[in-house]
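Fold the following and give me the result.
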Amino acid sequence: MAEKLFSLKDAIGTFVSDDDVVALEGFTHLIPFAAGHEIIRQGVKGLTLVRMTPDIIADQLVAAGCVNRMVFAFTGNSSVGSLYAVRRAVEAGGAGELELEEYSHYGLLARYQAGAAGIPFMPVRSYAGSDLVKINPQLKKVASPFEEDVETYVVPALNPDVAIIHAQRADRQGNIQSWGILGPQQEVAFASKRTIVLVEEIVDDDVIRSDPNRTLIPGFVVDAVVECRYGAHPSFAQGYYDRDNDFYRSWSAISKDPDRLESWIQEWIHDAGDHRGYLSKLGDGFFDRLTPVPRLSTPVNYGSVL
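So this is what the prediction gives:
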């Protein structure tokens, strides 16, 4: 299998285009902030952003004018506050309005699952009694082919143009290993037409082969793998660095003031130049306080008679 190593700049420039449907996934941790910042630097416009839980990275992309439409299940600053750029865009109306398409968490996951399986829709019985069906015309009822007079809600398959995720490690062929909260990472990678994965480190093939069950996404569905240390900051990467709660708490005040938000994007994204520049602005030793205490899993014996 050919090597799939890209720089972050080249991966975004090659695989993300204006007006794409882009899924940026990562549930609580492994949120691909560095990729979102590079999308902003490259001035990509007209995106439909798909994310199960659009949080600060969505606020930044909307504020930068990259996103026209958002497909999501929950949005907010991780229980810390509001996303004021998203809120202003939703309330703007007219040309500046942000279009929303809302699902439950499982409803959006089911869309990825259907897309990954190559089937047109997925049944989701839990929408019965939900007000979401009043605001989202994509939620439809179908008759059961197995039970008389039984109907169930279904959601349509979703096949994003690009999936962008973050993970702990990969080999040079794009075999991705991850642990901790996995979220919809696997489903979105298989559902999407193109997949970019940022990882904390590129490791030798032997490391991946030594623990094959840890491989969440095989290389044959990955188009680009990018070594991007601390690329999920301010979210966390299990075992590598913890969540930067100070940043999350500070964001609402930044986001609430449009001028301050514009200045933050200019300073921390554009002026930084790239992710290396972003880390340089954070300063030496910044991640010392976020470094977790090691807690190793028990070794697994993959013994064989061969």
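
switch to C-alpha atoms for all contacts and neighbour counts from now on
Fine.

Count the residues that sit near Ser280.
The number of residues packed near Ser280 is 12, by other Cα atoms under 10 Å.

I'd like the distance between it and Pro258.
Separation of Ser280 from Pro258 (Cα to Cα, to the nearest Å): 25 Å.

pretty sure Val142 is touching Val154, no?
Yes: using Cα atoms under 8 Å, Val142 is in contact with Val154, at 7.0 Å.

Give me the more crowded residue out of those two.
Legend: neighbour count by other Cα under 10 Å for Val142 and Val154, higher for Val154 (22 against 11).

Hmm, that one is touching Arg111, no?
No: using Cα under 8 Å as the test, Val154 is too far from Arg111 to be in contact (9.1 Å).

anything in contact with each of those two?
Listed as contacting both Val154 and Arg111 by Cα atoms under 8 Å, 6 or more residues apart in numbering are Phe121, Met122.

Over to Gln60. Which of the three states is it?
helix (DSSP: H, G, I helix; E, B strand; the rest coil).

nope, Met70 is what I meant
Classified using three-state DSSP, Met70 is strand.

list the contacts for it?
Thr48, Leu49, Val50, Arg51, Leu98, Glu99, Leu100, Glu101.

one more time with 10 Å, if that's ok
21-23, 47-51, 54, 58, 62, 86, 98-102 (Cα atoms under 10 Å, 6 or more residues apart in numbering).

how many neighbours does Ile40 have?
Ile40: 21 neighbours (other Cα under 10 Å).

Hmm, it is touching Ile265, no?
Yes: between Ile40 and Ile265 there is a contact under Cα atoms under 10 Å: 8.8 Å.

joint contacts of Val142 and Val154?
Pro123.

what about the residue lying closest to Glu151 once chain neighbours are set aside, distance to Val199?
Spatial nearest neighbour of Glu151, excluding adjacent residues (Cα to Cα, 6 or more residues apart in numbering): Ala143 at 4.3 Å. Separation of Ala143 from Val199 (Cα to Cα): 44 Å.

neighbour count winner among those two?
Remark: of Ala143 and Val199, Val199 carries more neighbours, 28 against 12, as counted by other Cα under 10 Å.

tell me which element the more buried one is part of?
strand 194-202 (DSSP states H and E).

Counting by contacts, list what that strand packs against.
On a contact count with 3 or more Cα pairs under 10 Å, 6 or more residues apart in numbering; DSSP states H and E, strand 194-202 meets helix 8-15, strand 21-24, helix 33-41, strand 162-170, strand 176-177, helix 185-191, strand 224-227.

rewinding a little: the contacts of Met70 in strands, which ones?
In strands, defined here by DSSP state E, the members of these are Val21, Val22, Ala23, Leu47, Thr48, Leu49, Val50, Arg51, Glu99, Leu100, Glu101, Glu102.

For those residues, which single residue is the most surrounded?
Top of the ones in strands among the contacts of Met70 by neighbour count (other Cα under 10 Å): Ala23, with 27 neighbours.

hang on, it packs against Glu187?
No: using Cα under 10 Å, Ala23 makes no contact with Glu187, being 11.1 Å away.

One more, so I can put them side by side:
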Amino acid sequence: TWIVEPKFVSAYNLQNIIRWTSLFGIISIGVAFVIITGGIDLSIGSLIGLVGCLLPMLLAAGYPPVIALLAVVVLSLAIGLMHGLLITRLGLQPFVVTLCGLLFYRGFARWLTHDQVQGFGSSYEGLRQLAIGKVSLGGGFALPIPFFLLVIAGVLAALFLNRTIWGRYLLALGRNETAARYSGIQIERMKVLAYVLCSGTAGLGGILFALDVNSVQPAAHGNFYELYAIAAAVLGGCSLRGGEGSILGVVIGAAVMRLLYNAINVSGIPTQLEFAIIGAVILAGVIADELIRRVASRRRAGRGD
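Next comes the predicted model:
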């Protein structure tokens, strides 16, 4: 792409790619925890839209920024807790629960705002620096602040997944739920934890996305973001069957998705093809995962002989 269109590697475009990769990377990390357990969350795009509407409304109502931020984060965590309990206590399918969430949160956001655009105006430029600020590296290049937030989130998530007993429980649950149950793992609690983490990161992402755009459309903000996150997780090595995945891989997957999107725009390819490409990417990831599984099974069978 950079050969066809030199502006692809311009400082402005690279900063834009890094910023959006960071924002999508944060929500993709949360989705990865759910996918690792063998679940799915289709609601995060609508949750991002709801958070994006609530935050400026709370600030406009006179609440201090810290209180407003805490309120939307707590709401996001509570939504994740509700999802987890519906799935574990009532035995509902994750697809159904989160699909209903996708519809409900979007509809509630539109009702709450009367479909009116929400924004921060010019009153919270300091707060908006969390999403639009940059740290200069010299030479005319600067790293967006969301990049550093992604690094922090990624390191914490990787340590949690790979260095704590709870992370190992999540992986074990995804590999074989029955075996995990018989080994003494409280799988219901682990599933709830995964959905809480997913909605929590979606809430954080929703804050950053809203601060970035500064003009939230209740009917459109966050639309299809769940697809970007799922695609990034699958590209990053998360198996939709559960039990596999790495945080670094998910971040790389998010970067690939944004590079594809940016290449479409910069190269003049019709933007209508964006979702076709996303669909093809997800399908390719699923096919690759299945082929790898079959090859691994044959090798294990061969060693057994």
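
what TM-score comes out when they're superposed?
The TM-score (TM-score structural alignment, normalised by the length of structure 2) is 0.28; 140 aligned residues with a Cα RMSD of 6.3 Å.

coming back round to it: the strand holding Val199 of structure 1 to strand 162-170, inter-axis angle?
Interaxial angle of strand 194-202 of structure 1 relative to strand 162-170 (axes from the mean of the first three to the mean of the last three Cα atoms, to 10 degrees): 20 degrees.

helix or strand right after strand 194-202 of structure 1?
helix 205-210.

In terms of secondary structure, what does that following helix contact?
strand 162-170, strand 176-177.

Give the next helix or strand downstream of it.
strand 215-217.

Break down the stretch 151-300 of structure 2 into its helices, ranges please.
165-175, 177-182, 187-213, 225-235, 247-267, 274-304 (DSSP state H, counting those that start in this stretch).

who wins for proximity to Ala131 of structure 2 among those?
helix 187-213 (5.2 Å; Cα to Cα).

Hey, what's the angle from the closest one to helix 225-235? Just curious.
Using the same axes, to 10 degrees: helix 187-213 of structure 2 against helix 225-235 is 120 degrees.

Which positions within helix 187-213 of structure 2 qualify as buried?
187-188, 190-213 (16 or more other Cα atoms under 10 Å).

quick revisit: could I get the helices and strands packed on helix 205-210 of structure 1 in TSV, plus columns for mean neighbour count and distance to Leu216 of structure 1?
Compiled in TSV, these are given as follows (neighbours: other Cα atoms under 10 Å; distance: least, Cα to Cα, whole Å):
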stretch	mean neighbour count	distance to Leu216 of structure 1
strand 162-170	27	9
strand 176-177	24	5
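
is it possible to export those strands to a markdown table including distance to Ala117 of structure 1?
Below are these laid out as a markdown table (distance: least, Cα to Cα, whole Å):
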| stretch | distance to Ala117 of structure 1 |
| --- | --- |
| strand 162-170 | 16 |
| strand 176-177 | 20 |
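
I'd like to know which of those strands is closest to Asn68 of structure 1.
Between those, strand 162-170 lies closest to Asn68 of structure 1; by Cα to Cα that is 16.1 Å.

Okay, and Tyr72 of structure 2 sits in which element?
Slight slip there: residue 72 of structure 2 is Val, not Tyr. Assigned by DSSP H and E, Val72 of structure 2 falls in helix 65-89.

Please name every helix or strand in contact with that helix.
helix 44-60, helix 94-113, helix 187-213.

and the last one with helix 165-175, angle?
Direction vectors for helix 187-213 of structure 2 and helix 165-175, defined by the same axes, to 10 degrees, enclose an angle of 100 degrees.

quick one: helix 187-213 of structure 2 to helix 65-89, angle?
Going by the same axes, to 10 degrees, helix 187-213 of structure 2 makes 150 degrees with helix 65-89.

Okay, angle between helix 187-213 of structure 2 and helix 94-113 too, please.
Using the same axes, to 10 degrees, helix 187-213 of structure 2 lies at 40 degrees relative to helix 94-113.

Centre of the chain to helix 187-213 of structure 2, how far?
8 Å (Cα atoms, centre = their mean, to the nearest Å).

and if you look at the shortest one?
Between the centre of helix 44-60 of structure 2 and the centre of its host chain there is 16 Å, according to Cα atoms, centre = their mean.

Tell me the buried residues in it?
Buried, per 16+ other Cα under 10 Å, within helix 44-60 of structure 2: 44-59.

Let's have the helices and strands packed on helix 65-89 of structure 2 in a markdown table, adding distance to Phe148 of structure 2.
A markdown table is the format used below for those (distance: least, Cα to Cα, whole Å):
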| stretch | distance to Phe148 of structure 2 |
| --- | --- |
| helix 44-60 | 20 |
| helix 94-113 | 29 |
| helix 187-213 | 13 |
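
Out of the ones you listed, the one nearest Ala301 of structure 2 is which?
With Cα to Cα as the yardstick, what comes closest out of those is helix 187-213 (29.4 Å).

now the angle from the closest one to helix 44-60?
Using the same axes, to 10 degrees: helix 187-213 of structure 2 against helix 44-60 is 60 degrees.

Pro11 of structure 1 - nearest residue in space that isn't next to it in sequence?
Just so we're on the same page, residue 11 of structure 1 is Ala rather than Pro. Nearest to Ala11 of structure 1 is Ala224, by Cα to Cα, 6+ apart, at 6.3 Å.

Would you agree Ala191 of structure 1 is in contact with Val22?
No: taking Cα under 10 Å as the definition, Ala191 of structure 1 is not a contact partner of Val22, at 11.6 Å.

Run a quick neighbour tally on Gly138 of structure 2.
Neighbour number of Gly138 of structure 2 under other Cα under 10 Å is 7.

Repeat that for the one 10 residues further on.
For Phe148 of structure 2, the tally of surrounding residues (other Cα under 10 Å) stands at 15.

Equivalent analysis for Arg276 of structure 1, please.
Count around Arg276 of structure 1 with other Cα under 10 Å applied: 15.

tell me which element it is part of?
Arg276 of structure 1 belongs to helix 275-282, assigned by DSSP H and E.

helices or strands up against that helix?
helix 33-41.

one step back: which stretch among the helices and strands packed on helix 205-210 of structure 1 comes nearest Ile135 of structure 1?
So among those, strand 162-170 is nearest, using Cα to Cα, at 26.1 Å.

quick one, the closest one and helix 33-41 angle?
Using the same axes, to 10 degrees: strand 162-170 of structure 1 against helix 33-41 is 140 degrees.

now stretch 163-182 of structure 2, how far from the chain's geometric center?
Taking mean C-alpha positions (Cα atoms, centre = their mean), stretch 163-182 of structure 2 and its chain are 22 Å apart.

brain fart, stretch 99-114 of structure 2
19 Å.

ok, and for that stretch, which residues are buried?
So for stretch 99-114 of structure 2, counting by 16+ other Cα under 10 Å, buried means Leu99, Gly101, Leu102, Phe104, Tyr105, Arg106, Gly107, Ala109, Arg110, Thr113.
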